[in-house]
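Engineer: Pasting the sequence and the predicted model now:
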Amino acid sequence: MGNQLKFTDLLAVFIGGFFGGIARYEVGQLLHDGTSLLGTTTVNVVGSFLLAFITYGVVIYLAVPNWLIVGLGTGFIGAFTTFSTLVVNLLLNVPSRPAYAITIFVLNLTLGLLAAASGYAAALALGRRRKA
């Protein structure tokens, strides 16, 4: 069965995507920001942390079924993050505010990488704690 698509995986992605989209919307509402760059940056940074933590921590240290991994990673986090909105906002800002657009781009890349590294470190700490 290797790489064959399974109904449970597809259903998990669908359900995860549903809740990830709702979470994305709620973060935008909480920040009173709709689709501006504050909400976009927030969900992308949080999503980077969660994806690294889940990919490394959950997969390596916990015995969970594949459908849960794809449901959380591809489904929830895929719908929660919004890198396409970031790109659209950057392209809209480049003609009139190029320095701002470049700053936002670098900020998002830097914070995203730091968040992913933090998620990885948190997963390592979880693994050490479980082994102790």
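Structural biologist: All right, it came through fine.

Engineer: From here on, just use CA atoms for contacts and neighbour counts.
Structural biologist: Noted.

Engineer: any idea how far the most centrally placed residue in the chain is from Phe76?
Structural biologist: The chain has Gly47 as the residue nearest its centroid, 2.3 Å off, counting by C-alpha atoms, centre = their mean. Applying C-alpha to C-alpha, to the nearest Å, the value for Gly47 to Phe76 is 9 Å.

Engineer: ok now do the closest residue to Val64 other than its chain neighbours, which residues does it touch?
Structural biologist: Of all residues not flanking Val64 in the chain, Val58 sits nearest, at 7.3 Å (C-alpha to C-alpha, 6 or more residues apart in numbering). With contacts defined as C-alpha atoms under 8 Å, 6 or more residues apart in numbering, the neighbours of Val58 are Val64, Ile69, Ala123.

Engineer: right, and the second one touches Val59 too?
Structural biologist: Yes. At 7.4 Å, Ile69 and Val59 qualify as touching, with contact defined as C-alpha atoms under 8 Å.

Engineer: Pasting the second one now:
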Amino acid sequence: MSDGTAADADGSTHALARVEPLALIAVGGFVGAVARHAVALALPATPLPWGTLAANVAGSFALGVLLYEAHLADALSPETRLVLGTGFLSSFTTYSTFAVESAGLDPRLLVANVAANYALAFLAVLLGRFVARVISRW
């Protein structure tokens, strides 16, 4: 097959080739979730959940680099993008934890936490895009 996947005699994709992307995502997801937990333990949780904020901002930056790298330079393999993007970074960043932690905050801190997560994560994606553009010009 032209896409590099193994094919059976009848031309269908081999079962292991169909499972490989899921396994790559699972491994990346496991490592990302453990890394996020480590960040949450390393940073204080009061007055704001700093670990979740740090993970969301750092992960958004990395995802910005990864996705724009794919668009601009296309240097990474699809498998690498699966492990890093869909697996690791999607587990490292976390909307659900952010939402639950925000709901438990004092209303003023809730607004600050929501604003910080959205604004800083968005700026981190833009910075990641900028870095990917710089890298793609090398």
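Structural biologist: Perfect, I can see it now. Since the model is a prediction, treat every value here as computed from it, not as a measurement.

Engineer: Between Ile69 and Val59 of structure 1, which is the more surrounded one?
Structural biologist: Between Ile69 of structure 1 and Val59, counted using other C-alpha atoms under 10 Å, the more crowded position is Ile69 (20 against 16).

Engineer: in the lengthiest helix in structure 1, what's buried?
Structural biologist: Ranked by residue count under DSSP state H, the longest helix found in structure 1 is helix 98-131. Buried residues in helix 98-131 of structure 1, defined by neighbour count with 16 or more other C-alpha atoms under 10 Å: 101, 104-105, 108, 111-113, 115-124, 127.

Engineer: returning to that earlier point: aligned partner of the residue nearest to the centre of structure 1 in structure 2?
Structural biologist: In structure 2, the residue paired with Gly47 of structure 1 is Gly59, using TM-score structural alignment.

Engineer: Tell me the spacing between that match and Glu79 of structure 2.
Structural biologist: The gap separating Gly59 of structure 2 from Glu79 of structure 2 is 19 Å, by C-alpha to C-alpha.

Engineer: swap in Gly51 of structure 2?
Structural biologist: Gly51 of structure 2 is 28 Å from Glu79 of structure 2, where distance means C-alpha to C-alpha.

Engineer: higher neighbour count, the two?
Structural biologist: Comparing Gly51 of structure 2 with Glu79 by other C-alpha under 10 Å, the one with more neighbours is Gly51, at 21 against 13.

Engineer: can you tell me which residues contact the more buried one?
Structural biologist: Gly51 of structure 2 sits next to Arg36, Val39, Ala40, Leu41, Ala42, Leu43, Pro44, Ala45 when contact means C-alpha under 8 Å, 6+ apart.

Engineer: repeat that for 6 Å
Structural biologist: The neighbours of Gly51 of structure 2, taking C-alpha atoms under 6 Å, 6 or more residues apart in numbering as the test, are Val39, Ala40, Leu43.

Engineer: mean distance, the host helix or strand of Gly47 of structure 1 to its aligned residues in structure 2?
Structural biologist: When elements are defined using DSSP states H and E, Gly47 of structure 1 is found to belong to helix 37-52. When structure 2 is superposed, helix 37-52 of structure 1 averages 0.4 Å from its matched positions, counting by mean C-alpha distance after the TM-score superposition for structure 1.

Engineer: per the alignment, Leu68 of structure 1 corresponds to what in structure 2?
Structural biologist: In structure 2, the residue paired with Leu68 of structure 1 is Thr80, using TM-score structural alignment.
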